[in-house]
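[1] One predicted model, sequence on top.
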Amino acid sequence: MAQKQVALLELGGSHSECMYAQIQFLQSRGYGVHIVCNAHLWPFFEAVTGLAGHQLHVVETSIKNHWGIWRRLRAYLKANSIHTIVVNTAENSVVRDLTVLGLPVKTWAGIVHNGRKFNRGFTLRKLILRKIKRCYVLNDTLLLHVLPPAGIKLGCFYPIFFPQLEATPLEKPAGETWVTIPGSVMPSRRDYESLLAQVAAKGLPAHVKLIFLGKYDAAKHPDLASRLQSLPRRSQVVTFEQPVPEPLFQSYLAQSDVILPLLHPGVNMFEQYIQTRISGAYNLAFAWKIPLLMERSFGAWEDFARHAVLYAVPDLLETLAGLVQSPDQLQARKAAMEADPKFAFAVQCQRYMDLLQ
């Protein structure tokens, strides 16, 4: 029997980290996996072993550009006998045009990252989902809050499996605790102000470091830069002027003790994060089995009720200090995450394949 072929499509320019787990799931079930993505994303995948092929695109906003992508992709699918497409980011204009024009495949599936669009997004509901009938979300709690149109099969998986890269050596002094805030530094998305105001007033415990694990542009965020520079112990805060290379990113995660997403009431899209969105920080915590520190509004989420320490914003630093002063509690929480069957490869692979097949 000929090997089944599947194309993983990411033409939205982001969420590429969600493709690693899918590649592993599909390869473990004997599929030939083809990557179709923005050309600038290919460096994230070129070291992945066992891929059946790839096609790269430069994506623009014009109809002419989308027409050209459609023609090239249609030819690639036919040439490689690919009858299944999984769209890694379903809600974008390129996918809209590809679904309207149509492609020679039998099965469309896709990940919807902004679950709110299930409920009120015209383009997703009325155009894209006319073709994509199998949709994934990326946390079980989102299933309680999204309302897809009739006829849509909805499932959930956690993309928490990553290629093991050669570690970048990092020196971590014995007894030091690393509290990591993953992602590019974006004050509109995360409440750095509340954290840093408390640190400025009370100071960090001497053995704690805050790791801002993403690009930090001081010129773009002068207020934040001023706040950081005025801290009494600036050496306890680690920042990066450039995007963090993936091997270094993973090395910091491997030695992190706490993940702090900093999603607080008042940040942009907070109400969506409560019900219909996730932060990529969650899946990094689940992948590396790192306890989370979450604002108490998230206590209704099953995963956080089990694996996070909850806090009120005014008590953030006090809660953090109490947690890092209890290494036994941190180890117990890490062990509980490692023992949780939900995070096992076999479980998540089965969830993914149940919807696709």
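    It's in. Predicted model only: the values in this text are computed from it and were never measured. Residues are numbered from 1 along each chain as shown.

[2] going forward, measure contacts between C-alpha atoms and count neighbours the same way
    Fine.

[3] neighbours around residue 169, how many?
    The local packing of residue 169 (other C-alpha atoms under 10 Å) involves 10 other residues.

[4] Show the residue spans covered by the strands in the chain.
    Remark: strands of the chain, listed N- to C-terminal, are 5-10, 32-38, 53-57, 84-87, 107-111, 134-137, 153-156, 177-182, 208-215, 237-240, 258-259, 292-295, 308-311; assignment by DSSP state E.

[5] Would you convert the ones you listed into TSV that also reports distance to residue 163 and mean neighbour count?
    Supplementary listing: these in TSV, determined by distance: least, C-alpha to C-alpha, whole Å; neighbours: other C-alpha atoms under 10 Å:
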stretch	distance to residue 163	mean neighbour count
strand 5-10	17	23
strand 32-38	15	22
strand 53-57	18	17
strand 84-87	20	23
strand 107-111	20	22
strand 134-137	22	23
strand 153-156	21	18
strand 177-182	18	23
strand 208-215	19	20
strand 237-240	23	16
strand 258-259	20	26
strand 292-295	22	24
strand 308-311	25	20
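
[6] next, the one to line up against it:
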Amino acid sequence: MNIAIVEISESHEECIFSQVSFMKDAGYSVSLIAHPKVIQQAKSYASYFSNIIEFDGDVKGIKIRMRKSIQLFNLLKKYDKVMFNTASSSKIIRNAVFLLNFKKTSCVGVIHDVSKLSSSFTQKVISTKIKKYVALSEDLVAAAKVPSDIKLASFYPIFFPNQEYEDMKKNKEEIWICIPGRVFFSRRDYRFLIEQLANQTGLDNRIKFIILGNINTTDGIQFKEEINGLNLQNYFVFFEKFIENATYYNYLKSSDYILPLLNKNDKSYVNQKITGTFNLAYAYKKTMLNDEYYKVIPNLLAKSYFYTDNSFINVLNSLSDKKGKQYEEEKWTYKFQQQQYINFLNS
């Protein structure tokens, strides 16, 4: 079977490796049709693909979008099956998928926000062809309102290209709490962290917050200045430039805990979408620290320690006496996820 994975925007590259690995191990020939930045990010596993085609879908204007839609359609109609790595939002994807209604090409899509299945007009157009979607968490499948003609399954994109893990020279007494990604106040509740640390007394000096992203955003510079102004810089590790994959994954592997630092009471993470930070924790089998609001998510309940506004510092100070959560369930294994994914792809 000849399959294409499509990602024409520069987002969600982290989902692609697991999928191509699953398909390649099942004996399929897989092409990648993707935005140039995605192709650059995927260079470490380019050999997994039989063919790689650049396609930039970040365009404006009705005429150019229609031209791009027809171009994408002409590429995709040659394949037996197409997996859309982001099967929503894009008008080019919408148009190309609609045109594929007139071809035998089978289509499946990754849905990053399951609420769109029942609420988005664009999604309804896409769903005239795509009848099978995969979400990035079984919790989202359980929460989703799914139209009767749609099948929805889940998989966890928690497998990454092999890395050479070097010694991070971590003091074994230190407790590393990783916050992945560049600093944007709109994405994570860094303000909560600043306020909690500003009011703290007696925080365990073995704690290190690893801000795992280039600090040089407008918000990142402000965040670092506020931390320095509070004389808390000894509790932090910052990076002043882009972090190469090997270093990025080494820090994740070496961290003791992951702190998603979601804005409290953000319901979208309960029943609509998943932050990639959750899947990074699942991938490296790390215990998360989450606000108690998110106890309603079964996977988080099983793999997190929880805090409130009043208990955050106490929870941090208790970490040296805790053991991390165990990942003993079969669902976290490559074999299980690969079989589930391939079975659904072929159903």
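    Nice, thanks for sending it over. All figures in this text were calculated on a predicted structure; none of them were measured in a lab.

[7] related to what we said a few turns ago, okay if I get the strands of the first structure as CSV plus distance to residue 123 of the first structure?
    Output for the strands of the first structure, formatted as CSV (distance: least, C-alpha to C-alpha, whole Å):
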stretch, distance to residue 123 of the first structure
strand 5-10, 18
strand 32-38, 21
strand 53-57, 23
strand 84-87, 15
strand 107-111, 14
strand 134-137, 15
strand 153-156, 18
strand 177-182, 31
strand 208-215, 32
strand 237-240, 37
strand 258-259, 35
strand 292-295, 33
strand 308-311, 35
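
[8] any idea how far residue 328 of the second structure is from residue 66 of the second structure?
    From residue 66 of the second structure over to residue 328 of the second structure the distance is 49 Å, taken as C-alpha to C-alpha, to the nearest Å.

[9] Compare the two and say which is more crowded by neighbours.
    When neighbours are counted by other C-alpha under 10 Å, residue 66 comes out ahead of the other of residue 66 of the second structure and residue 328, with 15 against 9.

[10] Who are the contact partners of the spatially closest residue to that one that is not a sequence neighbour?
    Counting by C-alpha to C-alpha, 6 or more residues apart in numbering, the nearest residue to residue 66 of the second structure once its immediate chain neighbours are dropped is residue 92, at 7.1 Å. With contact taken as C-alpha atoms under 8 Å, 6 or more residues apart in numbering, residue 92 of the second structure is in contact with 57, 65, 66, 68, 69, 72.

[11] re the thing from before, of the strands of the first structure, which is nearest residue 318 of the first structure?
    The closest approach between residue 318 of the first structure and any of the strands of the first structure, judged by C-alpha to C-alpha, belongs to strand 308-311 at 9.1 Å.

[12] The closest one vs the second structure, average distance?
    Here the mean offset of strand 308-311 of the first structure against the second structure after fitting is 1.2 Å, by mean C-alpha distance after the TM-score superposition for the first structure.

[13] Trace residue 333 of the second structure over to the first structure, please.
    Structural alignment (TM-score structural alignment) places residue 333 of the second structure against residue 344 in the first structure.

[14] And its match, how far from residue 23 of the first structure?
    With C-alpha to C-alpha as the criterion, residue 344 of the first structure and residue 23 of the first structure are 16 Å apart.

[15] more crowded one of these two?
    A direct count of neighbours by other C-alpha under 10 Å for residue 344 of the first structure and residue 23 places residue 23 higher, at 24 against 15.

[16] from the contacts of residue 92 of the second structure, which ones fall inside helices?
    The members of the contacts of residue 92 of the second structure that map onto helices under DSSP state H are 65, 66, 68, 69, 72.

[17] so can I have CSV of those residues showing distance to residue 220 of the second structure?
    Converted to CSV, those look like this (distance: C-alpha to C-alpha, whole Å):
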residue, distance to residue 220 of the second structure
65, 35
66, 38
68, 36
69, 37
72, 37
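
[18] in the stretch 51-200 of the first structure, which spans are helices?
    Under the criterion DSSP state H, counting those that start in this stretch, the stretch 51-200 of the first structure carries helices at the ranges 63-79, 93-101, 116-120, 122, 192-202.

[19] quick one, which of those is nearest to residue 148 of the first structure?
    helix 116-120 (5.0 Å).

[20] List just the one of the helices of the stretch 51-200 of the first structure that sits closest to residue 11 of the first structure.
    Where the helices of the stretch 51-200 of the first structure are weighed against each other on C-alpha to C-alpha, the nearest is helix 93-101, at 6.9 Å.

[21] So for the closest one, what gets flagged as buried?
    Buried residues in helix 93-101 of the first structure, counting neighbours by 16 or more other C-alpha atoms under 10 Å, are found at 93, 94, 95, 96, 97, 98, 99.

[22] For residue 94 of the second structure, which non-adjacent residue is closest in space?
    When the adjacent residues along the chain are set aside, residue 94 of the second structure lies closest to residue 126, with 5.2 Å between them (C-alpha to C-alpha, 6+ apart).
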